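In: no letters, just coordinates:
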């Protein structure tokens, strides 16, 4: 042959689609010479490949190792070979190992394979040609896997040529059905080998023919295989069911053990390592109890599980169940048994929500770097279509048998025919589904491995475009894929949340037209007092054609309904607009609202029920993300906050800079607690612990900054005081008082403190006092937050407001020894160290113990406590306030309970150590244990104290202001009820509850505190 037949130019190589031009030319020349064929037809064949470089490499391998095979094919077959191995280098590698049937496959040109033909071919492959007996163990596996891949190549050749003709989407359904039939045949063939393996004793003990004949194993397909829409490479989900045809030979535990052995052997034949690589994973994790449950069960055991224990997602999975392999009668009986349960599952409580949350969890588990390239699991991917279709099937299928189909495409057609989806939407979703599945097939075909990640490199995208025939170039393929994703996501939101919208919104389309009278009437009817204002906020949120505006429009009906369930939907919508605008640049925000239904509902509950939380959230808009997870709404541990705030304080150069950052962390934690309380994730006990941690960590870190950054107490750095002289190295401690000291804070509680210092012997007391006062004054200045007031109250110090702000420990000791009055000893009952020098704080507590737990509390001292309490009731109640409605100072209120507890502690604390606690609740319980109060009296006191505390917290959350009176207006009462999770239509019950608990508590107080013997007794029921 003339030399010119073996030459080719680089430009010709480039036009054929090669990337590495010089290497391709050399390799092509070598191939032509080896095959004694002209280059031109070889180049033409390679140019038809999706990846000519990969195709040339595999063809060269074949020519080197199996020259006779290539010599047996003509140029048309050579072109088919290039198309096949250019799209699937992995199949090229396979035929390098097993070339025998390659010419036959290429010559036939590819075809769809029926399930019956595939089963016949694979069963023949795993049978000995001479004896027709099944092959055993690995010999059978190799024969199975080899013939399977030959049949797969035949099918893929058909699919690839359909793509070249622009028909890949049209033939997808037939190809997916053929892949499902091929998988069923492979499992049947593996079962054939497995039975022979067990009977021969090649895998464990020999199984007798009688027992083997009695074992009936039905294999049920789930997932895509069950739907008849399997991928090129995918997990094949199955469930194994066993029965015995001869109870005398095999029954009970023996049946389960042998069934498990057989099922395990079937799985090994498909996916255990061997000389010929595994086909795919045979996955039985959709069985009852998942991977923790038994691999096989009897039909009776299956019925029992699904009747009693199965969860919503398990019925969704059963939607695609069909008999697959093995004993088809048993498999069909399983499907028939579970079918009624599938179609009634949507009537279960929160079924729709559970399905939606499961879809959300799928998205959550995607790595951040994969989220935008996931064909299957990401937003706008295959799962969006599948979940939308399945949800509508399950919701409406209980009434409409036409929806009782397993495949996604048949189900879409049924939903359209039934009027559940608009025909245009259904056609779009069906087309999008086929488009995405073709992409997925080609990606998996390349290396014969499971993947659903779109490539990002231009070369890989170009190969994919050529393999699919879906676009002429890499850029065009990416553009079309992006458009499909957007379309899928929009339709998913429209369809997937349709059952939810119909249940909670019921908003006709014409009522959504902004500015219409119907829309105003609808808004007014659901509780908006200013429909025009609400319309303006809606217009601002949904105006335009941006993706953000479109999502807001889709979400708005249900958001409005949720907001209207709150006490103040008008303020809630305004706050929602502000939060949305603050999160405008955060990509996760709308995704959270769109995909995290519970988070969106929680957000509307927070905004429409709590001005306090809403205003805080506007300053920390990213905190919306916490609403998606209960764990994010739990209070942070004190040590964690200590570490965070101390680290911040150590990195800031000055107190002002540190204070701004520390106050932001403190504000963040208070918001976390407020949102957690409003949505019901945490209770008042957790709120108290969280507030205590937030306040304590803030004071600790600020004190550290005030003292000079990271310098330990006692070694303060030099400053400008006294002409550059270092300030005196004093110890300083803060002592929590009141509810703060008792670790029983609510959102309306003050932060009561006293301060104590101790100076070294060589430091003059007046100089040390000035330094301590300076530090405390600086602390008060640093803690003041213009955006979120945090006031430190030092009024419980000796002499109150008239006394010095801070005293030395010795000064406290001298004062208490000579001048202290009863109320000051009483105040010390809840004193505990919270920040500063721990040793000094402990020394102060030791001093306080001597004062607050006296060895003898005389009767005249008891009378003095009673006199002060009477005076407080007479003088401190606000003018014009209704005493019965005052939660703190009114009859049976917080003050009554705490004064009674404190009197018991003063009188008996020395005698009963259990009473030596800073907690009111703990002290009450201790009083019962030592016999000072009756159990029912304790219950009355606790009911009143807790209820009053809850209402004070709710008032603060609702209005953003502290108040100690139960309001009289319906709106505020409804606001309290909304925060507490009570019905807003029964506000009178709130009042009646308070009057009842306070009346009982007052009766106990009068009897036990004042000694009124005729005070009524109540029995707890």
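Out: That came through fine. None of the values given here were measured: they were computed from a predicted structure.
In: going forward, measure contacts and count neighbours with C-alpha atoms only.
Out: Noted.
In: residue 259: what's it in contact with?
Out: Applying CA atoms under 8 Å, 6 or more residues apart in numbering to residue 259 gives the contacts 215, 217, 242, 296.
In: show me the helices in the stretch 601-750 of the chain, by range?
Out: 611-619, 638-651, 655-678, 684-706, 721-724, 738-741 (DSSP state H, counting those that start in this stretch).
In: export these to a markdown table and append columns for distance to residue 75 and mean neighbour count.
Out: Listed next are those as a markdown table, based on distance: least, CA to CA, whole Å; neighbours: other CA atoms under 10 Å:
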| stretch | distance to residue 75 | mean neighbour count |
| --- | --- | --- |
| helix 611-619 | 70 | 22 |
| helix 638-651 | 72 | 18 |
| helix 655-678 | 71 | 22 |
| helix 684-706 | 77 | 24 |
| helix 721-724 | 96 | 8 |
| helix 738-741 | 89 | 24 |
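In: out of those, flag the one nearest residue 310.
Out: Taking CA to CA, helix 655-678 is the member of the helices of the stretch 601-750 of the chain nearest to residue 310, at 30.6 Å.
In: could you say what helices and strands the closest one packs with?
Out: helix 597-609, helix 611-619, helix 638-651, helix 684-706, helix 765-783 (3 or more CA pairs under 8 Å, 6 or more residues apart in numbering; DSSP states H and E).
In: before we move on, the earlier item: would you format the helices of the stretch 601-750 of the chain as CSV with distance to residue 142 included?
Out: Converted to CSV, those look like this (distance: least, CA to CA, whole Å):
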stretch, distance to residue 142
helix 611-619, 63
helix 638-651, 57
helix 655-678, 58
helix 684-706, 61
helix 721-724, 88
helix 738-741, 74
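In: so which of those is nearest residue 139?
Out: Shortest distance between residue 139 and these, using CA to CA, is found for helix 638-651: 59.7 Å.
In: give me the contact list for the closest one.
Out: Identification of contacts with helix 638-651 by CA under 8 Å, 6+ apart yields 658-659, 661-662, 665, 690, 693-694, 696-698, 700-702, 704-705, 709-710.
In: take a look at this one as well, against the first:
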């Protein structure tokens, strides 16, 4: 056979054995050092069984060359490669999985002999065996070498399958324990006086404490110290202080021995940041100091961390005293007032900490990752471990098994979660093992993914199979993360036969309380009503509720969300499309949960029109409709009704649905096509204001048509128009705003002024009556008090009467009020003529006189002193308080009155648009304009939030804690940050008031 043919045959054989570079592999196999084994079929098969045959072969050649360079006989190594299969597989398995351990062997070639031992005791060594291996180590560098030598045997058992992932993690934790103890001994030997002055205990935390350590991970610890035995023990005296100083020096030295990097590499970082006050607190504390902190200052996450605390090194008695003292505090954590808030914050903090570019590669922190499993298990432990001591294991998989055995988690769910956790931890271990670097990210290079896949047993298409398995397990974790909390609750109330234990009523209430439900007994009744029975409806509810309950729990008021869902389900339960919509349209179910748990306004609307649930499943269902479309629908509904009251009821029906559409879209952040995170608060507020203005304009148009048709048929004796003023005319209506209007008419040809005026008054009066009829809908109150002469003036005036009044009697406040006047309903031509009439009044040529400006300032000062409600806090009143709506609006309106005649851009009814025009014209600085705009937007959103949450108008923050929290969620604050919200509001409005003082009151 030609040389090329022989080479091709050989390369093909190498490719079949898993080599990716057969040419390089052939050269290495032809090296003289491998002559005794190159033709051995079992040797080549063993290389092909490794995660990376190329890496294993290269590492082996390096090892043999290192032995030869040291004049060591490589024959024992070669005999091992030709000898017993387990020993050969262990060495090659390590070399094929870990470049870092191959480097270690190249630097310390005699350490390969650590893999030869294959006694039963070697299969699963513990702390004692590792301590024996380290006992003769006499310095930091020697400890680093000995640690890597011990790591070789752990890695060999891991990659060859002798140890499973739980056993590997436990061995790594035991090796860390032995290493830390030896490092402490070295530190104490270096400072015998310090060692004699104190008792120092090192308490393991985190994965080290839970016997589930990674190959490369910080070893989390807490240090506890007391004066040495035989001292006076006066903790407040000099001896205690000296003991703490001595213990601190020893602890710091021990940490450096483990953490420092030298020519021999490093061991791992020792992290003491889980101690009280974190890195800002003292490194070492006495036991009493620890307890004082935990009893007074500790947060829930600190008790969650303490769940894994165990004595690790140093004074064992002191270590056990510490654990015994803190353990009762751990199991009382779920009873803390802020437990739910803290838990919600912890969950969000984990997700928020992931860089966006790494989210899809995260094994630990990403959705469906290791942290999801650990968090779920630990939370269930904290909730139910109070009364069930069998749940208190610090090891995740042991705790999960105990939760299943106790009926707190379904056995099938626990088994699936166990499998997913083991898979993800194995991936994490193998990724870290390659370079012995701390990482939780899926590698990006295909070669690295191929090695990882092969290390997990995927051989035909390792990369494809790896990703498929990863997606499957991550998806299972995401799904089970919800089921773990909520499925057992349904099993407890569904009254179905089950093959496993159910939560007891007490355990079910405990879990609901821990998830934020204030009335768990009622919540269980709602769940029973929704999920019990064998009907198709109940079966679908049992599918939906685990996810819905999670969304409710993530809100400010889970009880309200669940109650609302039961009411909507009761109202629509017989509609075949309802549950199908929630089941099949994922967005619909989540949107419904968010709306139902966000306050009273939107749910109350939905319960009066439950068919509006359909809007939540429509991709475009939450976008506001145009005023033209709304007016056409409202007028058509009015036209079909018999009688004025029925007609207004029909108009209210349209308004009710559209208010729900607007409120739901606002709460969900679904206006337009932008992502919620990309929406500026001002933009979202403008959309709400436009939508509410259009809805109410269409409603007024319907009420006007109903009032006219009742007495006059199709045509009124006088043309009639409704002019919106205030927030109505400014497109700035909130959910609780009245409709400020002016009524204007103009007699038709041949109709006397008296007859026309009488008809106009009758229509205006009837519109108000119809809209004030008792209803459960949010009211739309017509306020006409801004008309000439106020409440004592005529309700409706002719255009000529308005002209005569404004020419002779108008005062400056009326000009200011007309700045936001805009036609909203009725005769559009008449509306345009009215606007033409008032333009010279609201945009006076030459601006304002000095007297007029003084009058405006006097009126503003009077309003501040007289109209603020008694007892109201002026720093948080959104309308009349410091830097609130009125402050900003009057400042902007003063600029419009001064310069509107000469600057057309200022002729707008909208506050924010006028502010932009003023800035562009140089009437206000950019920074000042931004300050006023921010304050106006924030104050407007506070008013909207108060209405959405409480279901009734309000100009300040609610006092009830849940309502206040719900307002915070609407404004973008996470649970537990209510104080920050109030501080921010005061800061923003205080800055705005300073601008108002300078620009409006001319305060220099």
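Out: Ah, there it is. Predicted model, so just to flag it, every value in this text is computed and none were measured.
In: quick one: TM-score?
Out: TM-score of the superposed chains, computed with TM-score structural alignment, normalised by the length of the second structure, equals 0.59; 697 aligned residues with a CA RMSD of 5.4 Å.
In: hmm, back to that, conserved subset of the contacts of residue 259 of the first structure in the second structure?
Out: Contacts conserved in the second structure for the contacts of residue 259 of the first structure, counting by both residues aligned by TM-score structural alignment, their matches' CA atoms under 8 Å: 215, 217, 242, 296.
In: what's the match for the first one in the second structure?
Out: By that I understand residue 215 of the first structure. Aligned counterpart of residue 215 of the first structure in the second structure: residue 198 (TM-score structural alignment).
In: circling back to that earlier point, who wins on neighbours among the kept ones among the contacts of residue 259 of the first structure?
Out: With neighbours defined as other CA atoms under 10 Å, the most crowded of those is residue 296; it has 29 neighbours.
In: would you list the helices and strands packed on helix 655-678 of the first structure in JSON lines and tack on distance to residue 844 of the first structure?
Out: Formatted as JSON lines, these follow (distance: least, CA to CA, whole Å):
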{"stretch": "helix 597-609", "distance to residue 844 of the first structure": "42"}
{"stretch": "helix 611-619", "distance to residue 844 of the first structure": "36"}
{"stretch": "helix 638-651", "distance to residue 844 of the first structure": "22"}
{"stretch": "helix 684-706", "distance to residue 844 of the first structure": "17"}
{"stretch": "helix 765-783", "distance to residue 844 of the first structure": "16"}
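In: show me what residue 235 of the first structure lines up with in the second structure.
Out: Matched by TM-score structural alignment, residue 235 of the first structure corresponds to residue 218 in the second structure.
In: do residue 377 of the first structure as well
Out: Correspondence of residue 377 of the first structure to the second structure, assessed by TM-score structural alignment: residue 365.
In: isn't there a strand covering its match?
Out: No. Checked against DSSP: H, G, I helix; E, B strand; the rest coil, residue 365 of the second structure lies outside a strand; its state is coil.
In: where in the first structure does stretch 246-254 of the second structure align, residue-wise?
Out: Using TM-score structural alignment, stretch 246-254 of the second structure lines up with residues 258-266 of the first structure.
In: average distance between that stretch and the second structure?
Out: Taken against the second structure, stretch 258-266 of the first structure registers an average deviation of 1.9 Å after superposition, with mean CA distance after the TM-score superposition for the first structure.
In: which ones are touching residue 637 of the second structure?
Out: Counting by CA under 8 Å, 6+ apart, residue 637 of the second structure touches 647, 650-651.
In: quick revisit: for residue 983 of the first structure, which of the helices and strands packed on helix 655-678 of the first structure is the nearest?
Out: Nearest to residue 983 of the first structure, of all those, is helix 597-609, at 12.6 Å by CA to CA.
In: for that closest one, packing partners?
Out: On a contact count with 3+ CA pairs under 8 Å, 6+ apart, helix 597-609 of the first structure meets helix 351-364, helix 547-564, helix 569-582, helix 587-595, helix 611-619, helix 655-678, helix 970-980.
In: in the second structure, which spans are strands?
Out: Using DSSP state E, the strands of the second structure run over residues 198-204, 219-227, 270-271, 284-285, 310-314, 718-724, 739-747, 782-783, 796-798, 822-826.
In: residue closest to the middle of the second structure?
Out: residue 348 (3.7 Å; CA atoms, centre = their mean).
In: corresponding residue for it in the first structure?
Out: Mapped onto the first structure by TM-score structural alignment, residue 348 of the second structure lines up with residue 360.
In: my guess is that match meets residue 598, correct?
Out: No. The pair residue 360 of the first structure / residue 598 is not scored as a contact, 10.3 Å apart, by CA atoms under 8 Å.
In: adding distance to residue 957 of the first structure, write the helices and strands packed on helix 597-609 of the first structure out as CSV.
Out: Shown next, in CSV, are these (distance: least, CA to CA, whole Å):
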stretch, distance to residue 957 of the first structure
helix 351-364, 28
helix 547-564, 17
helix 569-582, 13
helix 587-595, 23
helix 611-619, 5
helix 655-678, 7
helix 970-980, 7
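In: looking at the ones you listed, which is nearest to residue 862 of the first structure?
Out: Closest approach to residue 862 of the first structure among these (CA to CA): helix 970-980, 37.5 Å.
In: buried ones in that closest one?
Out: By 16 or more other CA atoms under 10 Å, the buried positions in helix 970-980 of the first structure come out as 972-980.
In: one more: stretch 589-599 of the second structure?
Out: Neighbour-count burial for stretch 589-599 of the second structure [16+ other CA under 10 Å]: 589-599.
In: related to what we said a few turns ago, which of the contacts of residue 637 of the second structure lies closest to residue 885 of the second structure?
Out: Comparing these against residue 885 of the second structure with CA to CA picks out residue 651 as the nearest, at 30.9 Å.
In: what do we get in the first structure for residue 96 of the second structure?
Out: Aligned by TM-score structural alignment, residue 96 of the second structure pairs with residue 86 of the first structure.
In: and that match, how many neighbours?
Out: Residue 86 of the first structure: 30 neighbours (other CA under 10 Å).
In: and it, what does it touch?
Out: Residues counted as contacts of residue 86 of the first structure (CA under 8 Å, 6+ apart) are 49-56.
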